[in-house]
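Trainee: Provided below for reference: sequence and predicted model.
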Amino acid sequence: MKKKAYRNTPAFVMLAWGSFLFFVVLILIGLYTLKEPLMVKGYYLMGSVGLISSSFTLSKVIRDNQEDEERYNKMFRVQDDVEDI
């Protein structure tokens, strides 16, 4: 039976999630202690949530495009090898 192989170590995954949660907490603390009206705090919160979600989406798109490019190159490399024979 094949064993699952992950690209990242558990320590690196924990570091990534830990730093993400740490900075989200810092943003929330900063918004809570901000001496501005609720409207301004809401604007900053919307911007922060939008930035976080678009960062996740962008990283997924970049990863998917890279994997598609590798798959495309592998597929046509095999076809070129077959045609050369």
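Mentor: Cool, got the structure.

Trainee: can we go C-alpha only for contacts and neighbour counts from here?
Mentor: Noted.

Trainee: longest single helix anywhere in this protein?
Mentor: Taking DSSP state H as the criterion, the chain has its longest helix at helix 38-84.

Trainee: who are the packing partners of it?
Mentor: Packing partners of helix 38-84 (3 or more C-alpha pairs under 8 Å, 6 or more residues apart in numbering; DSSP states H and E): helix 10-33.

Trainee: now do the helix it packs on: distance to the chain's middle.
Mentor: 14 Å (C-alpha atoms, centre = their mean, to the nearest Å).

Trainee: circling back to that earlier point, between helix 10-33 and the longest helix of the chain, find me the angle.
Mentor: Orientation check (axes from the mean of the first three to the mean of the last three C-alpha atoms, to 10 degrees): helix 38-84 against helix 10-33 gives 150 degrees.

Trainee: comparison target below:
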Amino acid sequence: MMAWGYFIFFVGLLLIGLYTLKEPLMVKGYYLIGCVGLISSSFTVSKVVRDNQEDEDSYNRLLSQQDIEK
């Protein structure tokens, strides 16, 4: 719950910062797209790391069961 709270808080700060930025809309859009890409890639990386860890745990569990059966 705390992680989601921090995520929402900092996305809010980012949006407020972009809104108050004294630059043309094109620059604001560039920063916004960059931040959206960074956020989505962070979710993707965390999911891939978690999935790889689960796969490794499953593989090790399968190997240990095969060793026990021998």
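Mentor: Received the coordinates, thanks. All figures in this text were calculated on a predicted structure; none of them were measured in a lab.

Trainee: residue 33 of structure 1 maps to what in structure 2?
Mentor: Per TM-score structural alignment, the equivalent position to residue 33 of structure 1 in structure 2 is residue 20.

Trainee: and if you look at residue 67 of structure 1?
Mentor: Alignment note (TM-score structural alignment): residue 67 of structure 1 maps to residue 54 of structure 2.

Trainee: returning to that earlier point: what about the match of residue 33 of structure 1, how many residues nearby?
Mentor: 9 (other C-alpha atoms under 10 Å).

Trainee: check contacts around the aligned partner of residue 19 of structure 1 in structure 2.
Mentor: Counting by TM-score structural alignment, residue 19 of structure 1 lines up with residue 6 in structure 2. Applying C-alpha atoms under 8 Å, 6 or more residues apart in numbering to residue 6 of structure 2 gives no contacts.

Trainee: how close does residue 6 of structure 2 get to residue 12 of structure 2?
Mentor: 10 Å (C-alpha to C-alpha, to the nearest Å).

Trainee: and what of residue 62 of structure 2?
Mentor: 45 Å.

Trainee: equivalent analysis for residue 66 of structure 2, please.
Mentor: For residue 66 of structure 2, the distance to residue 12 of structure 2 - C-alpha to C-alpha - is 51 Å.

Trainee: next: residue 37 of structure 2.
Mentor: For residue 37 of structure 2, the distance to residue 12 of structure 2 - C-alpha to C-alpha - is 16 Å.
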